[in-house]
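[1] Have a look; sequence and predicted model below, questions after that.
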Amino acid sequence: MKKDLCTVEEATSKILARVKRLPREIIEVSRACGRVIDEDVCVDCDIPPSMISLRDGYAICSEDFKHDSPIDGLKIIGVITAGDVPSFTVTPGTAAKIATGALLPEGADTVIPYEDVVIGEKKIFLKSTPLRGQFILKPGSLAREGNVVAKKGQILTPMSVCSIVDCGKAFLKVVRKPRVGIVVTGNEVVELDSRNNKDHVFCSNRYLLVSLVKNYGGNELPLGICPDDERDIASVLESSHGCDCVIISGGTGKGEHDCVRKAWNLAGIDTVFDGVMMHPARGTACGWKDGVFYFSLPGNPFASGIAFVQFVSVALLNLSGVVITFPPSTRARLSEDLNTKESNVPKYFWGKATWIESGMIVQPLGMDRTNPLTEISLANCVVKVDPGRKSLKKDSPVFIQPVSFGSHLGYVSYLV
C-alpha cells in the first residue's frame, strides 16, 4: 500500500469520486422518518377539500350580521361533530352547533365560538358582530392540488412524514440504507461475556462503530473478532458479500502484528488512500473492491470514532442519498480554554455541545488525563481545530461536528 499521506480534503475527495447513491426500496410511511425519499410526493386534491371549523361553537351565515346582530336570535337547527357529513343547510336566521374539526354545513361561512354567544331556548344571541369567515379552514388553505410536499432527495423529518400522510400516501420510495460490515481485530480483544484474563480488552470499538453506523443511517452487520493474522482477516473480508461498506477496527500501525494492510493485499482490495495528515487517526486508510468501500480505522475508540466521523460518515450519507462533501458541522464557542500545541495538521477532540441563550457552546472532553473515559462518555460532537491554531481561549469560535442524531438522519437535514 502506498505510504504518502494525504490531507483530510484529499481523502474525502477520493471517497466522493467513488461513491454512488444506493438503489431505492419501498417502505411503509411509519418507518420513513430519517430516510431519504426517492420520489416527489404531490397533493392529489385540495387539503382540506371542504370548509372546516377551527373552534367549538356555532356555524352561521354571514347574511345575518351584515348590519347588526339579529334581535330575535338564530334558531339552532342541528349539531355537527367531527366526522359527520351535514345533511342540512344553514340559512339566514339559523345556526348549527359545531365541533372543532367538523365540516361546515351548506350555507354556513362563519363560526362563532361559544363564549361569544348567549344561549337561549333553542336559539343563540350574538354578543358582538363577528368577522365574516372567522374560525374556518378554507378549502385548499393547507395545500392545493399539485403542490409538492416532499421532494426527491429530501431527508424526511417528523413534520414531513405528517404532511405525506395528509396526502394519503401509505408507502414511499426511499434510498436503501447502506449495509455496513464491522470487523474487529486483535489477539487481546474479546466479547463482553468472554473475558477470562484481566489483560483482555472488551470489543468496545465494535459497539461504538455500530452506534455510529446507525446514527448516520446505515444497517450494521458485525462480522466478528479476528486475531492478528492476515489470512484470517482476508478470509472475513472476502466473505463479507452483500455489504456496501466494511470497517476494520485495529491494525492500522506499522508493527509486525498490524497485519490489516497485508490482509487487504491478500483479499485483492485496492488502496484509495493510506494515512491522513490529521491528529488523531493518522493511520486511517480506505480501500475499494467491486463497488465496496473498506475503511481501516484505529483500534483506539477515541481515534476510531473521530476517523469515522471524518470519512465513513461522508461515504454513508452519500450512499444514502444525502449529497455532502464534508461531515455536517456547525459553529460553537468554547466553554473553557483549550490548550493544544500548534500543529500543521488539523486536530480533533471529542466535545459536549450545549445550547444556551446566547447560542451553542462546546466543552472539550478527554483533556483530563486522570479520568478520560468518564469525560468521553459525555461526548456528543467532534471539535475541529484548524492547523496553526493553539491555546484557544474561552469563547473562541470553533467548528463542531454533531454525532448524536438519535439513530436517524433527521438532524443532518438542518446542517446540510
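    In hand now; what should we look at?

[2] C-alpha from now on. contacts and neighbour counts both.
    Noted.

[3] just the strands in the stretch 201-350 of the chain please.
    Read by DSSP state E, counting those that start in this stretch, the stretch 201-350 of the chain holds these strands, from start to end of the chain: 201-202, 219-226, 245-249, 270-274, 285-289, 292-297, 330-334, 347-356.

[4] for comparison:
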Amino acid sequence: MIQSSLELIFQNVNELKKSKKVSLNGAINQILARDIFAVKNLPSFDNSALDGYAFNYDFVNKPLKIVGTIFAGDKSVYELSQNCAYRIMTGAMMPKASDTVVEFEKAVVENDMLFVDKSIKKHNAYRYAGEEVKAGEMLLRKGEVLTPDKIMLLASQGIDEVKVFTKPKVAVFSSGDEIVEPWQKASQSEIYNANSSAIEAILKDAKFECEYKGIIKDSFTDTLNAISSASNYDVIITSGGASKGDADFMAEALKELGYKAVIDSINVRPGKPTKCYKLDEKLVFILPGNPMAAFLICFLVVLPTLKKISSQKELNFTKIMAKFSGNIKFKDGRSNLVLGIYKDGKFSTINNNKFGSGMITPLVKANSIYISKVGESGLSDNDDIEIIPLY
C-alpha cells in the first residue's frame, strides 16, 4: 500500500522545474538540471600510471639504454628509438613507440641500462587517452544528485558551474494541545514534541531544507491560520490531527482553504491515518501524531515525494536481499512495516514485531525495515525478503 499511495501522490505532483546556476564549490547534493557531456578525453593524453621506465614490449628481455627522464607536466614530445627506454613519472606523457611501463621496484638497472623480463605484462601501467571517458560521451544525467565523486568528475572536465534544480520550500508543524517543545518544561499531563525534530532530521539527512513553524493548537481557527501563514511554501508537513477525533481539525481547515484530498489514508501499520492534500502546486501531508508512525511515513512517503518534486532521477529506496530470521504472523487486510536488524545477510525483528505506534525505542534499535504485502500472512525462518536500510 505504500507503493500504490506513492504512485497516486506522484500522479498529483508537478516537478518544480525551476533551476539556477551554482559554482562547483556550492553544488554538493544539488540535483542536475541538464545532461552533462564530456568536453575532453579522460585521460586527455597517453600517460604513465606510476613511476618507472617506459619501453616498447617488442624489446623485452633485451638490454635497453635509458636515454632520459620525462616528468609530469613536461609538454615536449618524446619518441623511443630501438633498444631504448625513458625514466617516467606518474602522470607524465608516454613517449611515442612505447607501450609498457615497468615500475622502479621491478626494474633492474645497471650502468644506465634497463633489463626487463616477461614477468611484466604488455601495456602494464599504460593509461590511454580516453580510456575512462571520451569527448562527447554522456558524463552525468539530468536528475542525478551531485555527490563528491561527481563533482570531481566535473572538475576534471574544466566545468566550474552547473545548472541545478531548485528544491522545494518545506514547512513543518506539529499539532496538539498536549505537546510542548523540548526546550520547555512538560508537566505530567504533557508530552514533548518529538515528531518535528525527527521530521526535520529525516529531511535534512536527505539534503532537503525545511523550516519549523511551531505547534498548532487544537482549534479550527488556529489550524486555519497556521496553514494560511505557510502559503508561500511548496510542501507543508504536519503531524497530529490526522485521525477522526473531535479535536482533529486539519482536514476541515484544508478543505476550507480549497485543498483537495489526494489520499485519505494508507492501509498500513503503523501510519494508516496519513493524509495528503493538494491546492494548485502545493502539497500538505498530515502525518499521524504517534512518533513511530510519523517517522516511518515521513521516511517512506514524504521523502520520495520531495525527490519527485525536485526532479531527482532516483526516487526508489535501495533494497537489500536478506534471509528472514524467526517466525511472525501478520493481520489480514493491510500492509505491515516491520522494523528489524540486518546483519550478516539476515534480518531479524525487534521484539518479534510487537510494538505500539507511539514507541520510539524500536526505531533506535532497528537499522532496516521490511514492508509486507497486503494479504501476506507472515514470515517464516529463512524466507528470502527485500528490506530497506534506514541508515
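    Everything's here; your move. Model, not experiment: these values are computed from the prediction.

[5] Could you say which one of the strands of the stretch 201-350 of the first structure comes nearest to Leu103 of the first structure?
    Closest to Leu103 of the first structure of the strands of the stretch 201-350 of the first structure, according to Cα to Cα: strand 347-356, at 43.0 Å.

[6] and that closest one, what other elements does it pack with?
    helix 301-307, strand 359-364, strand 381-385 (3 or more Cα pairs under 8 Å, 6 or more residues apart in numbering; DSSP states H and E).

[7] Where in the second structure does the longest one fall?
    Translated: helix 301-307 of the first structure. Using TM-score structural alignment, helix 301-307 of the first structure corresponds to residues 291-297 of the second structure.

[8] Quick check: buried residues in that stretch?
    Within stretch 291-297 of the second structure, the residues scored as buried using 16 or more other Cα atoms under 10 Å are Pro291, Met292, Ala293, Ala294, Phe295, Leu296, Ile297.

[9] Show me which of those residues is closest to Lys323 of the second structure.
    Top of the list for closeness to Lys323 of the second structure, among those and by Cα to Cα, is Leu296 at 22.4 Å.

[10] Next one: the closest one from Val67 of the second structure, what distance?
    Separation of Leu296 of the second structure from Val67 of the second structure (Cα to Cα, to the nearest Å): 68 Å.

[11] hang on, the earlier thing: show me which pair in the buried residues of stretch 291-297 of the second structure is furthest apart.
    Of all pairs in these, the most separated under Cα to Cα is Pro291 and Ile297 at 10.0 Å.

[12] Give me the three-state assignment for Leu50 of the second structure.
    coil (DSSP: H, G, I helix; E, B strand; the rest coil).

[13] That one touches Gly91, doesn't it?
    Yes - look at Leu50 of the second structure against Gly91 with Cα atoms under 8 Å: they come within range, at 7.2 Å.

[14] which residue is nearest the middle of the second structure?
    Ala206 (6.7 Å; Cα atoms, centre = their mean).

[15] residues contacting the closest residue to Ile47 of the first structure other than its chain neighbours?
    Nearest in space to Ile47 of the first structure, with sequence neighbours left out and distances taken as Cα to Cα, 6 or more residues apart in numbering, is Gly140 at 4.7 Å. Gly140 of the first structure makes contact with Asp46, Ile47, Pro48, Pro49, according to Cα atoms under 8 Å, 6 or more residues apart in numbering.

[16] ok, how many other residues are close to the counterpart of Asp337 of the first structure in the second structure?
    If you follow Asp337 of the first structure across to the second structure using TM-score structural alignment, you land on Asn327. By other Cα atoms under 10 Å, the residues close to Asn327 of the second structure number 15.

[17] what number of residues lie near the residue lying closest to Asn327 of the second structure once chain neighbours are set aside?
    For Asn327 of the second structure, ignoring the flanking residues on the chain, the nearest one in space by Cα to Cα, 6+ apart is Ser380 at 4.6 Å. By other Cα under 10 Å, 14 other residues sit near Ser380 of the second structure.

[18] Ser380 of the second structure corresponds to which position in the first structure?
    Ser380 of the second structure maps onto Lys393 in the first structure, by TM-score structural alignment.

[19] after superposition, how close is the match of helix 301-307 of the first structure to the first structure?
    Here the mean offset of stretch 291-297 of the second structure against the first structure after fitting is 1.6 Å, by mean Cα distance after the TM-score superposition for the first structure.

[20] And Thr69 of the second structure, how far from Thr100 of the second structure?
    Thr69 of the second structure is 15 Å from Thr100 of the second structure, by Cα to Cα.

[21] repeat for Asp205 of the second structure
    Distance from Asp205 of the second structure to Thr100 of the second structure, by Cα to Cα: 47 Å.

[22] Which one's more surrounded, those two?
    When Asp205 of the second structure and Thr100 are compared for neighbours, Thr100 comes out ahead with 24 against 11, by other Cα under 10 Å.

[23] so what corresponds to that one in the first structure?
    Counting by TM-score structural alignment, the partner of Thr100 of the second structure is Thr110.

[24] which residues sit in contact with that match?
    Ala59, Ile60, Cys61, Ser62, Leu131, Arg132, Gly133, Gln134, Phe135, Ile136.

[25] Grab the nearest non-local neighbour of the aligned partner of Phe115 of the second structure in the first structure.
    Matched across to the first structure, Phe115 of the second structure falls on Leu126, judged by TM-score structural alignment. What sits nearest to Leu126 of the first structure in space, not counting adjacent residues and going by Cα to Cα, 6+ apart, is Val117, at 4.6 Å.

[26] and that neighbour, how many neighbours?
    17.

[27] picking that back up, out of the strands of the stretch 201-350 of the first structure, the one nearest Ile26 of the first structure is which?
    Set against Ile26 of the first structure and scored by Cα to Cα, the strands of the stretch 201-350 of the first structure come closest in strand 219-226, at 16.2 Å.
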